[in-house]
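> Dropping the sequence and predicted coords here.
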Amino acid sequence: MDTQSRELNIGWIPASGFQLRKAGVQFDAVRIEGEEGRRVAETLEAMTGGDPGPIVVESKGVRAVYFLVPAGSTSFRPWPRGVTTFNSGPGKVSYVPVPALSGETWPVAWWRPPIGEDRFVHPVLLKCVAEGVLV
């Protein structure tokens, strides 16, 4: 682990590069592809004074944006079209790319890194912003 992740004591962040983490354990995730995902991230950032919670972005392919939300918060919640949820349950396993806090992590990076072990994007706020952007 690097010093920043040790200071934060966040065991699910890799020391280098990036790793896939099973959704539904420490967090669930909501993925929105392309420019829409970036607009949602920008809107959340503005609404929260620059502290929307942890957000991961991809720089190739569909350029997806992953919003890390509390574990169990994406199931049984209707999400707008264009949103993919990552969680775990009976017969379902999902994985989310998680980059290290520093060093080479291409093709994924933190839009906003976590500031604490249990600090995530607020799922209701995320859903409301996504509904406004993805109309």
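Arrived safely.
> okay, CA-based contacts and neighbour counts for the rest of this
Fine.
> Where is the longest helix in this structure?
Among the segments of the chain that qualify as a helix by DSSP state H, the longest is helix 34-47.
> For it, which helices and strands make contact with it?
For helix 34-47, the helices and strands in contact under the criterion 3 or more C-alpha pairs under 8 Å, 6 or more residues apart in numbering; DSSP states H and E are strand 65-70, helix 123-133.
> ok, then the element right after that helix?
Of the helices and strands lying after helix 34-47 in sequence (DSSP states H and E), the nearest is strand 55-58.
> Can you name every helix or strand that that next one contacts?
Contacts of strand 55-58 with other secondary structure elements, assessed using 3+ C-alpha pairs under 8 Å, 6+ apart, are made with strand 65-70, strand 95-99, strand 108-112.
> another structure for you, compare them:
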Amino acid sequence: MMYKADHKDSFPEKPGLAGLKVLADQNYLSDPAVFRNPADAKTTLAGELKALAPNNVSYVYFGALPDVPVAPAKMPLAFERPDLRLNGNLCVLFGDGHVESLTVPVEVDDCEELVSYLHTQKKYSEKELKALSERAHLLDGELGL
């Protein structure tokens, strides 16, 4: 939210690790430990911020979609990696700053499936769903999901 306040009410547009690195490079996130869920036993802690990689980040940064305005309360900004969720729950940070802990079906194990699940809850427009699904597909590729 500090980044948004400092950058004309917008979040970094780059998705995934590139977006997280923007936040790290500009000192909005300065400790490698914030990129790893303490309960996540599958990822390892990055020794330094420039070493961020899928194997040491527990979260997915979705990135802003400037060409498709999605209501901030419906826009997933960041979330726990679907393939690493604990006890069937997955926390999602939305563009307005609120976080929801969602109990998602076991088959939701990648970003595209999470967007499909969110659509059942948030009722995205066709344009929103298309943009969110395309971004999720890109992120799944980055994460190898």
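That came through fine. Note that the structure is a prediction, hence the values are computed from the model and not measured.
> Now the TM-score, please.
Overall, the chain-to-chain superposition scores 0.28 on the TM-score scale (TM-score structural alignment, normalised by the length of structure 1); 66 aligned residues with a C-alpha RMSD of 5.1 Å.
> Which among the helices and strands packed on strand 55-58 of structure 1 is found nearest to residue 45 of structure 1?
Taking C-alpha to C-alpha, strand 108-112 is the member of these nearest to residue 45 of structure 1, at 8.9 Å.
> Quick check: buried residues in stretch 113-124 of structure 2?
113, 114, 115, 116, 117, 118, 119, 124 (16 or more other C-alpha atoms under 10 Å).
> For the fifth one, give its distance to residue 76 of structure 2.
I take that to be residue 117 of structure 2. 12 Å (C-alpha to C-alpha, to the nearest Å).
> The first one now?
Counting by C-alpha to C-alpha, the separation of residue 113 of structure 2 from residue 76 of structure 2 is 13 Å.
> For stretch 98-111 of structure 1, measure first residue to last.
Start and end residues of stretch 98-111 of structure 1 are separated by 12 Å (C-alpha to C-alpha).
> And stretch 21-41 of structure 1, by the same measure?
21 Å.
> same question, stretch 83-98 of structure 1
Start and end residues of stretch 83-98 of structure 1 are separated by 19 Å (C-alpha to C-alpha).
> Determine the longest helix present in structure 2.
Of all segments of type helix in structure 2, defined using DSSP H, the longest is helix 126-143.
> Can you point out the buried residues in that one?
Buried residues in helix 126-143 of structure 2, counted by 16+ other C-alpha under 10 Å: 128, 129, 131, 132, 133, 135, 136, 137, 138, 139, 140, 143.
> could those residues go into TSV alongside distance to residue 18 of structure 2?
Converted to TSV, the buried residues of helix 126-143 of structure 2 look like this (distance: C-alpha to C-alpha, whole Å):
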residue	distance to residue 18 of structure 2
128	22
129	22
131	18
132	17
133	18
135	13
136	14
137	16
138	12
139	11
140	14
143	12
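> show me what contacts the residue nearest to residue 20 of structure 2 when sequence neighbours are not counted?
Here the nearest residue to residue 20 of structure 2 in space, its sequence neighbours aside, is residue 61; by C-alpha to C-alpha, 6 or more residues apart in numbering that works out to 6.5 Å. Contact analysis of residue 61 of structure 2 by C-alpha atoms under 8 Å, 6 or more residues apart in numbering lists 15, 16, 17, 19, 20, 77, 78, 79.
> From residue 27 of structure 1, how far off is residue 39 of structure 1?
For residue 39 of structure 1, the distance to residue 27 of structure 1 (C-alpha to C-alpha) stands at 22 Å.
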